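In: how would this look folded up:
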Amino acid sequence: MIDVLVVDDDFMVAKVNSTFVERVDGFRVVGTAGTGERALAAVGALSPALVLLDLYLPDLFGLDVLARMRARGHDCDVIVISAARELDTVRRAARRGVSDYLLKPFDFDDLRLRLERYAAQREDHGRAVISGQADVDRLLGGPSHPAVLPKGLSVETSELVGRALREAEGSLSASECAAVVGLSRVSARRYLEHLYAAGLVQVSLKYGGTGRPERRYRHRG
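Out: The predicted structure follows:
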């Protein structure tokens, strides 16, 4: 199991995020914290493998919390979950070695895909020997290395989904992509969301009369 600390100043948001984490196989929440100082204390007491870190905390900026964690010798991984969209903030987070950066608001699938990708990267990090360039690419996984696939997804099918998007005239819904590739809608959406998380796909929302808006996917570039 991968132990997770959830840090957010909003109690209800922390509760929702914790519920999301518990729904992903292989992850469990060992604690929550609502301030930077409490987060630092919890990291020291609980030794989580992963911290889901909000940036707008009442006492400390999240990236300053990360800096203090490292200064105290804590090497747990960090996924930033924040509404902060400033380019400089994202760059600072990347320079400080965060594993991922998820913008609020998000839904369960957005977080699940990132946790599954993190778990795949973590498994690769446990290898004692690098056998080739592909292993290096996985270890340096991120938006430019979509080969790090969540559990249950295959490289071959991911390439088929990507090709369907590249050849489409306009955008595709998960159902339309599923029909082209020959997958179930649920499977197609998992691949599409993975490509979106990897920065290879753009997502737009199509609003209808009732219900949730339809997510539509377009190849980036």
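In: please make it C-alpha for all contacts and neighbour counts, starting now.
Out: Noted.
In: any idea which element the residue nearest to the spatial centre of the chain lies in?
Out: The chain has Arg114 as the residue nearest its centroid, 2.5 Å off, counting by CA atoms, centre = their mean. Take DSSP states H and E as the rule and Arg114 turns out to sit in helix 108-125.
In: and the next helix or strand after that helix, what other elements does it pack with?
Out: Per DSSP H and E, the first helix or strand lying C-terminal to helix 108-125 is helix 133-139. Under the contact criterion of 3 or more CA pairs under 8 Å, 6 or more residues apart in numbering; DSSP states H and E, helix 133-139 touches helix 108-125.
In: packing partners of the helix it packs on?
Out: Against helix 108-125 (3+ CA pairs under 8 Å, 6+ apart) you get helix 11-22, strand 100-103, helix 133-139, helix 185-197.
In: contact partners of the shortest one?
Out: When contacts are defined by CA atoms under 8 Å, 6 or more residues apart in numbering, strand 100-103 is touched by residues 78-85, 90, 93, 110-111, 114, 142.
In: now, which of the residues you listed sits nearest Leu63?
Out: Within these, proximity to Leu63 (CA to CA) peaks at Ala93, which comes in at 6.7 Å.
In: surely that closest one meets Asp64?
Out: No. Judged on CA atoms under 8 Å, Ala93 makes no contact with Asp64 at a distance of 10.1 Å.
In: same drill for these two, tell me which one is more crowded.
Out: Ala93 (21 against 12; other CA atoms under 10 Å).
In: which parts of the helix or strand where that one lies are buried?
Out: For Ala93, the host element (DSSP H and E) is helix 87-95. Of all the residues in helix 87-95, those buried under the rule 16 or more other CA atoms under 10 Å are Val90, Ala93.
In: stretch 94-101 now?
Out: Buried residues in stretch 94-101, counting neighbours by 16+ other CA under 10 Å, are found at Val98, Ser99, Asp100, Tyr101.
In: thinking again about what came up before, my read: the residue nearest to the centre of the chain touches Ala197, true?
Out: Yes. Contact criterion CA under 8 Å: Arg114 and Ala197 qualify, at 7.4 Å.
In: just to revisit the earlier point, who touches the helix holding Arg114?
Out: With CA under 8 Å, 6+ apart, helix 108-125 has contacts from 20-21, 24, 99-100, 102, 135, 138-139, 141, 148-151, 190, 193-194, 197.
In: second chain to compare with the first, below:
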Amino acid sequence: MNKISVFIVEDEPIVLEVNIGFLEKMDEFSLIGMSTSGKDALEKIKKLKPKLVLLDMFLPDISGLDVLVQLRTERIPSDIIMITAARDAGTIQEVMRLGAIDYLVKPFRFQRFQQSLQNYCKMVGKIESLQMLNQEDIDKWLGNSENGIDLPKGLNEFTMKQILLGLGSAEPPITAEQLGQNLGMARVTVRKYLDFLAGKDKVQIELQYGNVGRPTKYYSLK
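Out: Predicted coordinates for the structure are as follows:
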């Protein structure tokens, strides 16, 4: 497989430098362009048609969300990983509905960046190696079977993906209540998904004991 072409949209010079440095550590990818504003990014992306765009949400002229909408409207064949400080559930849901393949919350570590791009690289390799995909392949591509997890009745794929994205973007470990606040979900709902993931050995639980009462559960991805 040829190197995957990447275009970075980021208006903060330090963050841009960090993202470029992260990308240069990954041999499967090649940076073909960058921009510090939304309108300039749209022009260059339409011309260069990168395979992958790392797109900041907050830009000086138009928002990254506006850029994403325009790219989708014009059917530009670029996949999007959104990079932003926005953590509200409404924004995350909107971005996911528009087809972003991942959502990285600033500040993030190289391990999370690497995980996101490696997963994308595997997906691209799988799709390019096959003319026809079976249901399992499609589920993995769409994120409908995270790490091979079959969801029981009462748990849905969309919420599970939000939980996993939120957990991966948070500073670990985190409580169900904290994650619920980040995602705009009820603590009880979040805990149900987290405990299910822990039972599947996808999430690690740490117990912290206070002076009184039950211990507090802290969750992190394995």
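In: where does the TM-score land?
Out: The TM-score (TM-score structural alignment, normalised by the length of structure 1) is 0.65; 160 aligned residues with a CA RMSD of 2.8 Å.
In: number of nearby residues for Val124 of structure 2?
Out: For Val124 of structure 2, the neighbour count with other CA under 10 Å is 15.
In: quick one: map it onto structure 1.
Out: Matched across to structure 1, Val124 of structure 2 falls on Arg122, judged by TM-score structural alignment.
In: returning to what we had before: would you mind giving the buried residues of stretch 94-101 of structure 1 as CSV with distance to Gly34 of structure 1 added?
Out: Converted to CSV, these look like this (distance: CA to CA, whole Å):
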residue, distance to Gly34 of structure 1
Val98, 20
Ser99, 21
Asp100, 20
Tyr101, 19
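In: nearest residue to Glu28 of structure 2 other than its sequence neighbours?
Out: Lys3 (5.0 Å; CA to CA, 6 or more residues apart in numbering).
In: ok, now which ones touch the one you found?
Out: Asp27, Glu28, Phe29, Ser30.
In: neighbour-wise, which of those residues leads?
Out: Neighbour max across these (other CA under 10 Å) = Phe29, 19 neighbours.
In: surely that one touches Phe7?
Out: No. Phe29 of structure 2 is beyond contact range of Phe7, at 10.3 Å (criterion: CA under 8 Å).
In: tell me the most buried of the helices and strands packed on helix 108-125 of structure 1?
Out: Highest mean neighbour count among those (mean count of other CA atoms under 10 Å): helix 185-197, with a mean of 22.
In: that one versus helix 108-125: what angle between them?
Out: Here helix 185-197 of structure 1 points in a direction 70 degrees away from that of helix 108-125 (axes from the mean of the first three to the mean of the last three CA atoms, to 10 degrees).
In: same for helix 185-197 of structure 1, what does it pack against?
Out: Applying 3+ CA pairs under 8 Å, 6+ apart, we find helix 185-197 of structure 1 packed against helix 108-125, helix 155-167, helix 174-181, strand 201-206.
In: could you dump these into TSV with distance to Tyr56 of structure 1 added?
Out: As requested, these are arranged in TSV below (distance: least, CA to CA, whole Å):
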stretch	distance to Tyr56 of structure 1
helix 108-125	19
helix 155-167	35
helix 174-181	34
strand 201-206	26
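In: Ala67 of structure 1 -> structure 2?
Out: Checking TM-score structural alignment: Ala67 of structure 1 goes with Val69.
In: so its match lies in a strand, does it not?
Out: No. Using DSSP: H, G, I helix; E, B strand; the rest coil, the assignment for Val69 of structure 2 is helix, not a strand.
In: check the alignment and tell me where Asp100 of structure 1 lands in structure 2.
Out: In structure 2, Asp100 of structure 1 lands on Asp102 (TM-score structural alignment).
In: kindly report the same for Val16 of structure 1.
Out: Matched by TM-score structural alignment, Val16 of structure 1 corresponds to Val18 in structure 2.
In: which residues are in contact with that match?
Out: Contacts here follow CA under 8 Å, 6+ apart; on that basis Val18 of structure 2 touches nothing.
In: let's see 10 Å
Out: Glu24, Phe110 (CA atoms under 10 Å, 6 or more residues apart in numbering).
In: and the closest residue to Glu22 of structure 1 other than its chain neighbours, what is it in contact with?
Out: Closest residue in space to Glu22 of structure 1, ignoring its immediate chain neighbours: Arg28 at 5.3 Å, by CA to CA, 6+ apart. Neighbouring residues of Arg28 of structure 1 by CA under 10 Å, 6+ apart: Met1, Ile2, Asp3, Val4, Leu5, Ser18, Thr19, Phe20, Val21, Glu22, Pro48.
In: cool, and Ala83 of structure 1?
Out: By CA under 10 Å, 6+ apart, the contact set of Ala83 of structure 1 is Asp54, Leu55, Tyr56, Leu102, Leu103, Lys104, Pro105, Phe106.
In: what residue in structure 2 is paired with it?
Out: Ala83 of structure 1 maps onto Ala85 in structure 2 when the alignment is built from TM-score structural alignment.
In: farthest-apart pair in the contacts of Ala83 of structure 1, please.
Out: Tyr56 and Phe106 (16.5 Å).
In: most neighbours among the contacts of Ala83 of structure 1, which one?
Out: Most neighbours among the contacts of Ala83 of structure 1, by other CA under 10 Å: Asp54, with 28 neighbours.
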